[in-house]
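In: sequence unknown, structure follows:
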């Protein structure tokens, strides 16, 4: 059998869907080496062959009526905006943690912390789903128990976590960074103040831990942010950064800006002036936005519908040249069995 020239063979492999990459690895050693290389996925992105997906940690449909009185079971939903297709990943063998964070690095989905779904105890566990091999594996445990912590990915691909609370519900100052490729944690200096139920975002190269509350003021959210500079390894406090009260979970860093979606509309943050400005209103059928993640030139939003517990989804396109209107919002249709509450979301390119 005549073999294809190496460059043509590689061009063919680059075009194969990620769902078949684990099969490509099994064909021969040379294909395995190609598909396992970081350059392979860099070239897929470079030549416009990458597949972009949105990952949602979403409540699964209740199978029995009696389960409505218990905590919902969660799984990973994968949404492809280009094909409007929905599917679910295989579940974590030990069960999916409650109230966990998820982030994406390279071709991996990382699920951090939360509660053990069987004991409801806080968990240090880290789970990594590799889209190239279509398998889950356990990562190195977090250095400390940190449920409801801030979490975000740096431009260098490190996962930063900070704050949250321990098993006794005490708010924490602790912070750490996780290198997914090396499966290694680095403990960072503590924040200047405790922050429980805080939200993380990278903005202008710095890690922002937004809002949250201290142990003694549980439920009374701070309006300041803790800001970590990876270069100096120092924390600073930015007063009056978050002026809305309540949780900052509907914040997202996108296109060099920070956006917050609240009942009064879409707010954009000005780092230089430490001010927010309204850029447009929310659609009428969103009661509140609970999660947001970037997809291409848009922001994918999860929220609740007015007058019901149903989850609704939208794509938001930030206004350009001051143009504001219905063109900024694209409703996302979802099948009936994909209407569960979304506890975390992230996007990736494979």
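Out: Structure's in. What do you need? It should be emphasised that the depicted structure is a prediction, and the values quoted were computed from it without experimental measurement.
In: every contact and neighbour count from this point should use C-alpha atoms.
Out: Will do.
In: longest strand of this structure, counting residues only.
Out: strand 286-295 (DSSP state E).
In: ok, then the element right after that one?
Out: strand 298-305 (DSSP states H and E).
In: which helices and strands sit right next to that following strand?
Out: Packing partners of strand 298-305 (3 or more CA pairs under 8 Å, 6 or more residues apart in numbering; DSSP states H and E): strand 286-295, strand 311-316.
In: just checking, what packs against the shortest one?
Out: The contact analysis (3+ CA pairs under 8 Å, 6+ apart) places strand 311-316 against strand 298-305, strand 329-332.
In: buried set for the shortest one?
Out: Applying a neighbour-count criterion of 16 or more other CA atoms under 10 Å, one finds residue 329 buried in strand 329-332.
In: which other residues reach it?
Out: Residues from elsewhere that reach strand 329-332 (CA atoms under 8 Å, 6 or more residues apart in numbering): 283, 312-317.
In: out of those, what pair is the most spread apart?
Out: By the measure CA to CA, 312 and 317 form the most distant pair in those, at 16.5 Å.
In: tell me which of the two has more neighbours.
Out: residue 312 (24 against 17; other CA atoms under 10 Å).
In: ok, that one to residue 98 distance?
Out: Distance from residue 312 to residue 98, counting by CA to CA, to the nearest Å: 21 Å.
In: before we move on, what about residue 349?
Out: 25 Å.
In: which of the two has more neighbours?
Out: Neighbour count, other CA under 10 Å: between residue 349 and residue 98, residue 98 has more, with 25 against 20.
In: the more buried one against residue 111, yeah?
Out: No. Proximity of residue 98 to residue 111 does not meet the contact threshold set by CA atoms under 8 Å, at 10.5 Å.
In: putting a second one here so we can go through both:
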């Protein structure tokens, strides 16, 4: 092979060498002729043998990347590379002596003025004084550097391990102006600890990625870190667990953060993530290398009442609703007995609307790591009831996957389909197979087939982008992830199957929320005729829409059917009359469209009935007579319970009415418990299973940001309404949108 110096025009050189010279410099591979490759732009050397670089490399004025980090100890990089004016990316091997690049006693370093990325491999040396001088020199290399964006200190070989306190650690204070740095990574395997963060909010305004080890974590440290406006990924390795509660507050910074990892080397931290504290966080990882023994009292619970709460199962780690969170995990290492104790008390509380939390309890005893549990329910403060397999070969590892194989998938689904929807999150978190069974929708299809259903009410209380679900059987509220930002106002909604559909921009924008994935997706298959202010009703996996107006505000008579299983729209025969602002209901196996106004602003008192079998419409005169149906008011407020049609008359009479099918008229049953202040636009009226739900401002109340939810189960008696919930309502939309999902 020709000598490397003969490749005079080479621009990219990537050398990989392997061999075994036992570190003998006399047998080192000679690469000194590289200094003559004047056109070289990229040089990377990876080897496990000794190499000899040139004593001078100043002539490589085209060189932009020099990477010799993966070379053995003893590789000498000449100091004159600081004069390479085009050098942008520099990765140095262990034992690089930064002090050789200084001139004079004051360490006033010459430096490559255009360097952007600096990566240094740190040797496994425990020489405290030597390491301290290296960090001191690195400080000066970074000082006033206008172009430096990335600084990495990587561990080389068997350096200090996590939590190893047997070796002295250097405390690094970044007290130089490094406001251009965007990325700082210091491996936790090297003995360097960061401290004194109080200068960072000024110096590191452009910092995007931070991975460091810190001695502790205080409230002040969290405040400083939260003020880094560009921070998107952060990993902190905390040597000493804080002895106070650390709260990540809503609206307190971390606005750009998407990834957060906190690893505590000793003890368990007391953490709380308030709702939307990190509005853009996607991934959260918590790791605890050691936990207190089960009979040991934690210092942070010095007060007797706090310890009592802890012993009764109140979670140490509380994660409230975080809308964009897609992955969350917590890992605990310790003795098996202590881990079972942790699993029993429910140490982590995760909001049910968050992504399912993955909890790992790892036995780090004398026989190596052994997983005790791999999952956690997604509901709040639920203890982990962990069955541990016994017998030879079990190894203490949890496995539920053989359950499905033992009883069969169909029988397994049948066993689950009568459980509450609240239980499915915990079941899905047990293992991958269970998650697949719950998330692919088979359980809900079987529930639909066997007539098993729960009815949850969905409505946006804060604004049109933030929906919530209400379970009237338990009184629980569930946060739904925010609709992705869109320049649109939303006008209509409907629930069908396991989906919530929201339409905006006069029907031209549509989003679909699925309870199977707990996420929103763009509804790519839009209606054949996009519309708004239409009548709709759902039954099973199908939804029917009719009427409304198109984007040019022309009133429509057309109708369509949506299939949530295939995500497709099918045209239906058109109605006899075009109508806008109408309402829909499903009764007697037929789709009814009631009320509305014509293009000439005539109020319609008639309705139409669509026969699914005959695929035809029949006009029903005066079916809306007796209900509020005005040009400026809300569409007729109607709901069907046990195949009977009910209406909410929001006029001055404020009455609940029932439709008499035989005489085609409305019968007054009693008064409504709420009172509209905007011609019905601030009221909702829905059927939730066997009960009616009416939503609106309280009677005789002046509050504009409060709504009440009242429930009544029709029993052929005068209605007696029960107040089931009160909710702050700051939504400034044109209507009070609400819909019911039955699945």
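Out: Everything's here; your move. This structure is a prediction, so every number in the text was calculated from the model and none was measured.
In: got a TM-score for the two of them?
Out: Scored by TM-score structural alignment, normalised by the length of the first structure, the superposition of the two chains gives a TM-score of 0.79; 321 aligned residues with a CA RMSD of 3.1 Å.
In: format the helices and strands packed on strand 298-305 of the first structure as CSV; extra columns: distance to residue 227 of the first structure.
Out: Output for those, formatted as CSV (distance: least, CA to CA, whole Å):
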stretch, distance to residue 227 of the first structure
strand 286-295, 21
strand 311-316, 27
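In: residues contacting stretch 44-53 of the first structure, please?
Out: Under CA under 8 Å, 6+ apart, the answer for stretch 44-53 of the first structure is 14-15, 17-18, 41, 78-81, 295, 347-350.
In: again, but for stretch 156-164 of the first structure
Out: Stretch 156-164 of the first structure is contacted from outside by 103, 105-106, 146-154, 171-180, 191, 194-198, 200, 207, 209, using CA under 8 Å, 6+ apart.
In: cool, stretch 520-531 of the second structure as well?
Out: With CA under 8 Å, 6+ apart, stretch 520-531 of the second structure has contacts from 481-484, 506-508, 510-514, 548-551, 560, 567-571.
In: from these, which land in strands?
Out: Among the contacts of stretch 520-531 of the second structure, the subset assigned to strands under DSSP E consists of 510-514, 560, 568-571.
In: out of those residues, which are buried?
Out: Using 16+ other CA under 10 Å, the buried members of those are 510-514, 560, 569.
In: which two of these have the greatest separation?
Out: Once CA to CA is applied, those give 514 and 560 as the farthest pair, at 21.0 Å.
In: now the buried ones among the ones in strands among the contacts of stretch 520-531 of the second structure as CSV including distance to residue 662 of the second structure?
Out: Formatted as CSV, those follow (distance: CA to CA, whole Å):
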residue, distance to residue 662 of the second structure
510, 39
511, 40
512, 39
513, 39
514, 40
560, 29
569, 34
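In: what is the nearest of those residues to residue 635 of the second structure?
Out: residue 560 (19.5 Å).
In: what do we get in the first structure for that closest one?
Out: In the first structure, residue 560 of the second structure lines up with residue 176, judged by TM-score structural alignment.
In: dump the contacts of stretch 44-53 of the first structure into a markdown table; add distance to residue 261 of the first structure and secondary structure as well.
Out: Below are these laid out as a markdown table (distance: CA to CA, whole Å; DSSP: H, G, I helix; E, B strand; the rest coil):
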| residue | distance to residue 261 of the first structure | secondary structure |
| --- | --- | --- |
| 14 | 38 | helix |
| 15 | 37 | coil |
| 17 | 34 | coil |
| 18 | 33 | helix |
| 41 | 33 | helix |
| 78 | 23 | strand |
| 79 | 21 | strand |
| 80 | 23 | strand |
| 81 | 21 | coil |
| 295 | 16 | strand |
| 347 | 18 | strand |
| 348 | 22 | strand |
| 349 | 25 | strand |
| 350 | 28 | coil |
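In: residue 328 of the first structure: which of these is nearest?
Out: For the contacts of stretch 44-53 of the first structure, the nearest to residue 328 of the first structure is residue 295 (14.2 Å; CA to CA).
In: next, count neighbours for that closest one.
Out: So residue 295 of the first structure, with other CA under 10 Å, has 19 neighbours.
In: tell me which residues touch it, please.
Out: Residue 295 of the first structure neighbours (CA under 8 Å, 6+ apart): 52, 54, 347.
In: and it, what's its match in the second structure?
Out: Checking TM-score structural alignment: residue 295 of the first structure goes with residue 688.
In: quick check: the longest helix anywhere in the second structure aligns to which part of the first structure?
Out: Taking DSSP state H as the criterion, the second structure has its longest helix at helix 128-142. Mapping helix 128-142 of the second structure onto the first structure (TM-score structural alignment) gives no aligned residues.
In: tell me what that helix is packed against?
Out: Counting by 3+ CA pairs under 8 Å, 6+ apart, helix 128-142 of the second structure packs on strand 108-109, strand 170-172.
In: buried stuff in the helix or strand following the shortest one?
Out: Along the chain past strand 108-109 of the second structure, the next helix or strand (assigned with DSSP H and E) turns out to be strand 117-122. Of the residues in strand 117-122 of the second structure, those scored as buried under the neighbour-count criterion (16+ other CA under 10 Å) are 117-122.
In: make a markdown table out of those and add distance to residue 336 of the second structure.
Out: Shown next, in a markdown table, are these (distance: CA to CA, whole Å):
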| residue | distance to residue 336 of the second structure |
| --- | --- |
| 117 | 44 |
| 118 | 43 |
| 119 | 40 |
| 120 | 39 |
| 121 | 37 |
| 122 | 35 |
